[in-house]
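S.K.: Predicted coordinates and the sequence they were generated for:
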Amino acid sequence: MTRTFLFLCHPDHGHVVPTLAIAAELVRRGHDVTYLTAPVMREIVAGTGAGVATYRSRYRDADFAELENDPGYLMSVLLDESEAMLDAAVSELDPVDCVVYDTSVLYAGRILARRWDCASAQTVPFFASNEHFSYLNAMYNDEGGERPAEATPAELPEWVGTTMARIGALSAQHGVDVAPDELWFEIPARSIVTVPREFQYAGESFDDRFVFTGPCIGERGFLGDWSPPGGSAPVVLVSLGAVFNAHKDIFATCVEAFRGRDWHAVVTVGDGIDPAELGELPPNVEVHRWVPHVTVLREAALCVTHGGMGTVMEALSTGTPLVCVPTSALDRPTGWRVRDLGLGALLNPGDVEPEVLADTVDGVLADPAVTAAARRMATAVADAGGASRAADVIEAAPDGTR
């Protein structure tokens, strides 16, 4: 039976891209799928075959330095996005059978599902949270920058109250009678987590409301083409993400680390910097704005990354070891997990010099234990089910259940 689905996601590649294969799979199965996002993502989303609706987003105008250090500011930005999404959805779209929302804009998804009295599913493109592990706490409350703090703050910070008040006002605006804390902290009936359970912190503590599908990797022609360079030099992919990635200093350090070495580096800078800013490149380094990472990773011996979950999952899907250089608090928990599971190495951005990075890459490539761990995680990713399993969960959502 054909059903109608509405996806909601803000314009962040790390959140949109993991859902594309899910939307495409639902379209392939004959369902009517609409995807609400910002205009900048229109072309990427249209490739799934879903209809594309847009809203007025200000997400990319946010101050990333403040996002990194102030959870209250992060919540405010995401509530702004949720409010704009809701305005667009209720004024321009018809109700659907099921709303599929990114967890970062859960306010929009949960309010809309209640307003339309329809089923819903949450997508989680990073670590899931429950009573045993909080990703938000891990980002902003750590132990010396080395691991998530075991305890949460004894007193709720002021920004929590501010966020609660905004959630309450937004719910009331849409005629939804729900306590702000219930809307914010509820564990929905269906959370699709695009990491394997084996990579999740406290993975064994999550019940069957959480479905760990692993990364949902599909066709990504919008990223262009890439061909292996030929020769026997090991390929190393370098990526610092697609949004808020203006890290010329780190990119330049990577170029110098690989200069004259027996590796071939493929560096992707997105819109963070102009590739020309890196100057004359050695013959064993190529720099692009975009390439299909999965295509490169199938040939790569190692990946150097900021620790964004999308790139890390793509690397692990191909059994590729990692060197993580977290450029923000948002990415440190992923880097810690890579280190603790023996899947690669972790470097502090402030410590990254060409010789340090080159030595670290050498060490990871020479460590058979890391290679074996990455291969085991690749098996876990393959067994998790990916986009097909995610579509099964969404497709089976009973009408009117959240």
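M.R.: Good, I have the coordinates.

S.K.: Going by C-alpha atoms from here, please, whenever you check contacts or count neighbours.
M.R.: Will do.

S.K.: Please enumerate the strands of this protein.
M.R.: Under the criterion DSSP state E, the chain carries strands at the ranges 4-8, 32-37, 51-54, 98-102, 119-124, 191-193, 210-212, 235-239, 264-268, 285-288, 300-305, 322-324, 344-346.

S.K.: Buried deepest among the ones you listed, which one?
M.R.: Sort these by mean neighbour count, taking mean count of other Cα atoms under 10 Å, and strand 322-324 sits at the top with a mean of 29.

S.K.: what's the offset of it from the middle of its chain?
M.R.: Remark: strand 322-324 is offset 16 Å from the chain centroid, using Cα atoms, centre = their mean, to the nearest Å.

S.K.: And it, what does it pack against?
M.R.: strand 300-305, helix 332-340, strand 344-346, helix 354-365 (3 or more Cα pairs under 8 Å, 6 or more residues apart in numbering; DSSP states H and E).

S.K.: what's the closest of those to Asp249?
M.R.: Of all those, it is helix 354-365 that lies closest to Asp249, at 11.0 Å by Cα to Cα.

S.K.: how big is the angle separating that closest one from strand 300-305?
M.R.: Regarding helix 354-365 and strand 300-305, their directions subtend 130 degrees when assessed with axes from the mean of the first three to the mean of the last three Cα atoms, to 10 degrees.

S.K.: Can you add distance to Ser134 and give the strands of the chain back as a markdown table?
M.R.: Compiled in a markdown table, these are given as follows (distance: least, Cα to Cα, whole Å):
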| stretch | distance to Ser134 |
| --- | --- |
| strand 4-8 | 23 |
| strand 32-37 | 26 |
| strand 51-54 | 31 |
| strand 98-102 | 17 |
| strand 119-124 | 13 |
| strand 191-193 | 14 |
| strand 210-212 | 14 |
| strand 235-239 | 26 |
| strand 264-268 | 31 |
| strand 285-288 | 35 |
| strand 300-305 | 23 |
| strand 322-324 | 21 |
| strand 344-346 | 21 |
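
S.K.: Alongside the first one, take a look at this:
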Amino acid sequence: MNYLFALWEGGGNVPPALSLVRKLVARGHAVTVLGDITMAGEARATGARFRAWERAPSRTSRRREQDLVNDYDIKNPARLIALLREKLVMGPAEAYAADVDLALNERPFDAVVSEYLLFGALVAAEARGVPRIALVPNVYVLPVPGVPPFGTGFLPATGPLSRLRDRIVTGISLMLWNRGLPALNRLRQARGLAPLGAFWDQVGCASKVLVLTSAAFDFKGAYPEKVRHVGAELSDPDWVSPWEPPAQTAPLVLVGLSTMFMNQEATLQRIIDALGCLPTNSIFTTGPAIDPERFSHGDRVQLVRSAPHGCVLRHAALCITHGGHGTLLKALSFGVPVLCLPMGRDQHDNGARLVASGAGLRLDARASAARIEAAARRLLSEPAFTVAAQRLAAIMAEEERAGAAIVELENLSRSSSRSFERINHS
């Protein structure tokens, strides 16, 4: 089969998508990755063909100056939704659609697999009648009955007041997103598609929606029929540096905050100070956006731009993270408890699911070094957290063996190819 992946450089969303690409190529399929120039090397390393965005935004480096969505200092939910809507989902949608059109004109594809936020790519594939999968690289973020509204970090409702809270917040959120509906319908009508009644219906127009997280981690709810939780894709990115475990036998702590700039330097320093009070060794991966030389630390603390988290976690007793989906789920996949300090995006919601699972704790990103130290002590000393993490690890290992994402991708494209052949024969 021949797949077109439409991706954008948003940090943690790239490795899970390229993990799927790598698996498809290994199974003999042809894949073209349409994405930012920053991911060209990683995409080609999977064996895929790479094509850069031409009209749509395309980052040439992972430096903070080139972030498409500079949301690290926005605390107002209405402003954040407006920023995402205008800078990513709808603002460049026509350009994303035009680039997907160019790719589809160049060669036939059996399916388009698009990041769910790239509405332009989804519209272009729909207009051409190409089967399309909307890829959600973290927990499911669209409104679902019984699931707290995305972006709040709420735990599931337990009574009438919290259920009313969820309905009110969901209604306000939908109203803010629906301000992008006129632009979306203009884009659809220009390509001969019927208008939609609600903004997020565009994701529902996909043939399938694949959620790249564990069903055991995400909250239970009445998900739409097209939505499939297919397990997390947790391979390390190709750009990480080698790492050797320390010789000392003290418990090892992995600290990984965002690979994107989220104004995290002060939080990093407080974590360094907190761990300096514990009998542990620690490794901090600061990512491309933060210079590790900027921080003061003791001998038992190692700061590097990158390290293979999969290798580090085999030796770790604790992970401290901002709550990005990739780092958090990877820690849980190794049965390692997590301390989460959310800073934005999906991180508060991931932290809520972590707390609900019993596999970790959540603190405010502004928490003092003393509070971080106390939480880390609990996670290192109370076995219940590790037991809960190991329970999730066993489930995630079974999901990895099942390979549901690849099954869904292959079944969709094969089914559509058979339909195309029947139509051609007729």
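M.R.: Okay, I see it. All values derive from a computational prediction rather than experimental measurement.

S.K.: just to revisit the earlier point, between the helices and strands packed on strand 322-324 of structure 1, which gets nearest to Leu93 of structure 1?
M.R.: Among those, helix 332-340 comes nearest to Leu93 of structure 1, with 36.5 Å by Cα to Cα.

S.K.: superposed on structure 2, where does the closest one end up, distance-wise?
M.R.: With mean Cα distance after the TM-score superposition for structure 1, helix 332-340 of structure 1 departs from structure 2 by a mean of 1.0 Å once superposed.

S.K.: Contacts made by that helix with the rest, please.
M.R.: Applying Cα atoms under 8 Å, 6 or more residues apart in numbering, the contact partners of helix 332-340 of structure 1 are 135, 138-139, 145-148, 199, 201, 306-309, 322, 324-326, 344-346.

S.K.: and if you look at stretch 361-378 of structure 1?
M.R.: Under the criterion Cα under 8 Å, 6+ apart, residues 198-199, 301-302, 316-323, 341-345 lie in contact with stretch 361-378 of structure 1.

S.K.: Show me what counts as buried in it.
M.R.: Residues of stretch 361-378 of structure 1 classed as buried under the neighbour-count rule (16 or more other Cα atoms under 10 Å) are 361, 364-365, 370-371, 373-378.

S.K.: Can you tell me, leaving aside adjacent residues, what's nearest to the aligned residue in structure 2 for Glu395 of structure 1?
M.R.: Under the alignment by TM-score structural alignment, Glu395 of structure 1 pairs with Glu410 in structure 2. Taking Cα to Cα, 6 or more residues apart in numbering as the measure, Glu410 of structure 2 lies nearest to Met1, with 7.9 Å between them; neighbours along the chain are not counted.

S.K.: OK, contacts around the one you found?
M.R.: With contacts defined as Cα under 8 Å, 6+ apart, Met1 of structure 2 is in contact with 29-30, 109-110, 410, 413-414.

S.K.: tell me, how many neighbours does Glu355 of structure 1 end up with?
M.R.: Under the neighbour criterion other Cα atoms under 10 Å, Glu355 of structure 1 is assigned a count of 14.

S.K.: Kindly state which residue of structure 2 is aligned to it.
M.R.: Residue correspondence, TM-score structural alignment: Glu355 of structure 1 in this structure matches Ala370 in structure 2.

S.K.: Pro321 of structure 1 too?
M.R.: Aligning on TM-score structural alignment places Pro321 of structure 1 opposite Pro337 in structure 2.

S.K.: how much space is there between Asp73 of structure 2 and Thr259 of structure 2?
M.R.: Separation of Asp73 of structure 2 from Thr259 of structure 2 (Cα to Cα, to the nearest Å) stands at 16 Å.

S.K.: So for those two, which sits in the more crowded spot?
M.R.: A count of neighbours by other Cα under 10 Å puts Thr259 above the other of Asp73 of structure 2 and Thr259, at 21 against 11.

S.K.: show me what contacts the more buried one?
M.R.: Contacts for Thr259 of structure 2 (Cα under 8 Å, 6+ apart) come out as 11-12, 286-289.

S.K.: Okay, Val124 of structure 1 and Ser76 of structure 1: tell me how far apart.
M.R.: In this structure, Val124 of structure 1 lies at 19 Å from Ser76 of structure 1, with Cα to Cα as the measure.

S.K.: in structure 1, which helix has the most residues?
M.R.: Longest helix of structure 1, by residue count under DSSP state H: helix 71-92.

S.K.: ok and it relative to strand 32-37, angle-wise?
M.R.: For helix 71-92 of structure 1 against strand 32-37, the angle by the same axes, to 10 degrees is 140 degrees.

S.K.: Can you find the partner of Arg60 of structure 1 in structure 2?
M.R.: In structure 2, the residue equivalent to Arg60 of structure 1 is Asp67, according to TM-score structural alignment.

S.K.: same thing with His31 of structure 1?
M.R.: Under the alignment (TM-score structural alignment), His31 of structure 1 maps onto His29 of structure 2.

S.K.: how close does that match sit to Arg22 of structure 2?
M.R.: With the distance defined as Cα to Cα, His29 of structure 2 ends up 10 Å from Arg22 of structure 2.

S.K.: what does Val33 of structure 2 give?
M.R.: The gap separating Val33 of structure 2 from Arg22 of structure 2 is 11 Å, by Cα to Cα.

S.K.: What is the neighbour count of the alignment partner in structure 1 of Ala95 of structure 2?
M.R.: Matched to structure 1 by TM-score structural alignment, Ala95 of structure 2 sits across from Ala84. By the criterion of other Cα under 10 Å, Ala84 of structure 1 has 17 neighbours.

S.K.: Quick check: the gap between Ala84 of structure 1 and Asp177 of structure 1.
M.R.: Between Ala84 of structure 1 and Asp177 of structure 1 the distance, using Cα to Cα, works out to 20 Å.

S.K.: show me where the stretch 201-350 of structure 2 has helices.
M.R.: Residue ranges of the helices in the stretch 201-350 of structure 2, as given by DSSP state H, counting those that start in this stretch, are 201-204, 265-275, 309-313, 325-333, 347-357.
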